[in-house]
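In: below is the sequence, then the predicted model.
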Amino acid sequence: MTASPAPFTPLPPLARTVRGSGPGLLLAHGAGGSVHDNWGPLLDDLAAHRTVVAPDYPGSGDSPDEPGAAHSLDELADRLLAAADAEGLADFDLVGYSLGAAVAVRIATRHPGRVRSLLLLAGVAGGSRRLRLLADQTIALAAHPALLAGHSLAVGFGPSWVEALSEEEFAGLRAAMAAAPVPAGLRWQFDLAGRADVRAELARVAVPTLVVSATEDGLVPPEQHRALARGIPGARLAELTAGHLPVVERLPELRDLLLGFLADPAAEPATTGRI
């Protein structure tokens, strides 16, 4: 007698932020972040031009953790697409940050008819031993918030920005980071960021693409960003002198790049090159 297959249990919908009106814009955040952490300062500007749908991964923001789940790029891609479906987006522009860049590439290659354009910020391409080591270090430090804060300051922010802080600003930032709760999903998200690899599928991306590289990124090496730009046919590269958090360090310039690209994805960005 053959055992019956286990019943299929659909994955729960991800919590999501929805703002604005007009053409759809789907946002994919980074490992250990959330919609608020990674996109918060940009949401009002983006929502002035687009219907923004921004889901939180399990264990981030308002999405509960899912202990024991084996998360993958395919799963995240499909769950973000489900969020877009639930909000009535037939197609959309797609912006991915850090791990979210790999998720965005997977969406664009698994569901090519849905994506109008692609912007990848400080993104993971894959195949980096250094990124794997940094992800492992972050996971190991998750149980030690003060040490994790110091590690994140050292690799997450650009040296130019950090060294320009006053002693009071630096101490306040470090204290705030040490006091912040560690997201429940940080471990699996950094594990996925360290082993994700979308290099083999980049050639199948067939939409206008802008890759924004953070040239002082100590967490996702800039060579990862450049690999995305090299691998995607016709992709353009813009560089920001910043660490892994341009939304903190170079917000006005990042806003201009995003809004300019969304206004005309086929146009050469005014800030192509290093700024």
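Out: Received the coordinates, thanks. On a predicted model such as this, the values are computed, not experimentally measured, just so you know.

In: every contact and neighbour count from this point should use C-alpha atoms.
Out: Will do.

In: please enumerate the strands of the stretch 151-275 of the chain.
Out: Counting by DSSP state E, counting those that start in this stretch, the segments of the stretch 151-275 of the chain that form strands are 209-214, 236-240, 273-274.

In: which other helices and strands contact the last one?
Out: Packed against strand 273-274, as judged by 3 or more C-alpha pairs under 8 Å, 6 or more residues apart in numbering; DSSP states H and E, are the following elements: strand 236-240.

In: what angle do the strand it packs on and strand 209-214 make?
Out: Between strand 236-240 and strand 209-214, the angle comes out at 20 degrees (axes from the mean of the first three to the mean of the last three C-alpha atoms, to 10 degrees).

In: packing partners for strand 236-240?
Out: Applying 3+ C-alpha pairs under 8 Å, 6+ apart, one finds that strand 236-240 contacts strand 209-214, helix 222-231, strand 273-274.

In: now do the same contact list for T241.
Out: Neighbouring residues of T241 by C-alpha atoms under 8 Å, 6 or more residues apart in numbering: 158, 214-216, 274-275.

In: and the comparison structure, right after this:
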Amino acid sequence: MTSSDRPEIGRSVQANGIRTNYLEAGSGAETVMLIHGSGPGVSAYGNWRLVLPALAENFRVIAPDMVGFGYSDRPQDVDYQLDTWADQAVGVLDALGVEKAHLVGNSFGGAIALRVATKHPDRVGKLVLMGSVGVPFEITEGLDAVWGYEPSVENMKKILGYFTYESGAVDDELARSRYQGSIQPGFQEAFSAMFPAPRQRWVDAMTIPEAELRQLQHRTLIVHGREDQVIPLANSYALERILPNADLTVFGKCGHWSMIERNADFNRQVRDFILEA
């Protein structure tokens, strides 16, 4: 999949003009694309390291670093907006010769997956949305803090505390490690440029019109942690109501990181959902 010394760095392709780092595993007949969330120092590897090898048992799995995150390029003139990320995702599929993929989107990545599906419905198989944005909501204290992160170990520990249900899951070592990841050259500069205050406008900018969502006929699995402090559980109830072919799973004693905090359950549900005829 990747080199053992730098597992977060995989191969790269030109995707809609952006050199894009991506991880790949598996060789199944069907392709799954994993689209990560937003946050300081985030990358495809950081989001999906426990999911990618599990899904690779049944599928070809691709996990790109979206522009502005991870180890993809950060062009000076890039316009950080929903269509930019959606077009990059489609560009990755084009570059890898993938006609259709199932999309799994985490948080910010859920809105990207929905945007790809509304713009290119024939390129998308099934959808999995985890703690997703894409519908209107009032920005939470947690999301405002995540998007407003200023680099320090203390701030990183506070940010990680919003993501998890168990406060003890975030120790000083994890906070220091994630802090070091967030201050690699160019990382924080790009991240801080994406979501400057006031940040409600960026929530609104990642909202997809309800009329467009109602047109989506794709089978959709919606997953949310009941104790999510970053994206409100109400978002997933709204998506389940709006999307014509959606089912909703709510994990108890779980925050924003369902794919980590309830990893075995998440992997099993996603695999079974995609395999189901």
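Out: Yep, it's here. Keep in mind it's a predicted model, so treat the numbers as computed, not measured.

In: could I get the TM-score for this pair?
Out: The TM-score (TM-score structural alignment, normalised by the length of the first structure) is 0.82; 248 aligned residues with a C-alpha RMSD of 2.2 Å.

In: winner for burial among the strands of the stretch 151-275 of the first structure?
Out: Comparing these by mean neighbour count (mean count of other C-alpha atoms under 10 Å), strand 209-214 ranks first with a mean of 28.

In: now the strands for the stretch 1-150 of the second structure?
Out: Remark: strands assigned in the stretch 1-150 of the second structure by DSSP E, counting those that start in this stretch are 11-15, 18-25, 31-35, 60-64, 101-106, 124-130.

In: go ahead and name everything in contact with the fifth one.
Out: Yep, that's strand 101-106 of the second structure we're talking about. Against strand 101-106 of the second structure from outside (C-alpha under 8 Å, 6+ apart): 30-37, 93, 110-113, 123-132, 274.

In: circling back: can I get the contacts of T241 of the first structure in JSON lines with distance to L133 of the first structure?
Out: JSON lines is the format used below for the contacts of T241 of the first structure (distance: C-alpha to C-alpha, whole Å):
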{"residue": "G158", "distance to L133 of the first structure": "19"}
{"residue": "A214", "distance to L133 of the first structure": "19"}
{"residue": "T215", "distance to L133 of the first structure": "19"}
{"residue": "E216", "distance to L133 of the first structure": "18"}
{"residue": "R274", "distance to L133 of the first structure": "27"}
{"residue": "I275", "distance to L133 of the first structure": "29"}
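
In: looking at those residues, which is nearest A238 of the first structure?
Out: Distance to A238 of the first structure across the contacts of T241 of the first structure (C-alpha to C-alpha) is lowest for R274, with 6.4 Å.

In: ok, that closest one - contacts?
Out: By C-alpha under 8 Å, 6+ apart, the contact list for R274 of the first structure reads 238-241.

In: which residue is the nearest non-sequential neighbour of the alignment partner in the second structure of A227 of the first structure?
Out: Matched by TM-score structural alignment, A227 of the first structure corresponds to A238 in the second structure. The spatial neighbour of A238 of the second structure that comes closest, neighbours along the chain excluded (C-alpha to C-alpha, 6 or more residues apart in numbering), is V135 at 7.5 Å.

In: could you check which residue of the first structure pairs with A25 of the second structure?
Out: Taking TM-score structural alignment, A25 of the second structure has R19 as its aligned residue in the first structure.

In: my guess is its match contacts V53, does it?
Out: Yes: using C-alpha atoms under 8 Å, R19 of the first structure makes contact with V53 at a distance of 6.9 Å.

In: which one of those two has more residues nearby?
Out: A side-by-side neighbour count of R19 of the first structure and V53, using other C-alpha atoms under 10 Å, places V53 first with 26 against 16.

In: who's in contact with the corresponding residue of the second structure for that one?
Out: Applying TM-score structural alignment, one finds that V53 of the first structure aligns to I62 in the second structure. Residues near I62 of the second structure by C-alpha under 8 Å, 6+ apart: 22-25, 31-34.
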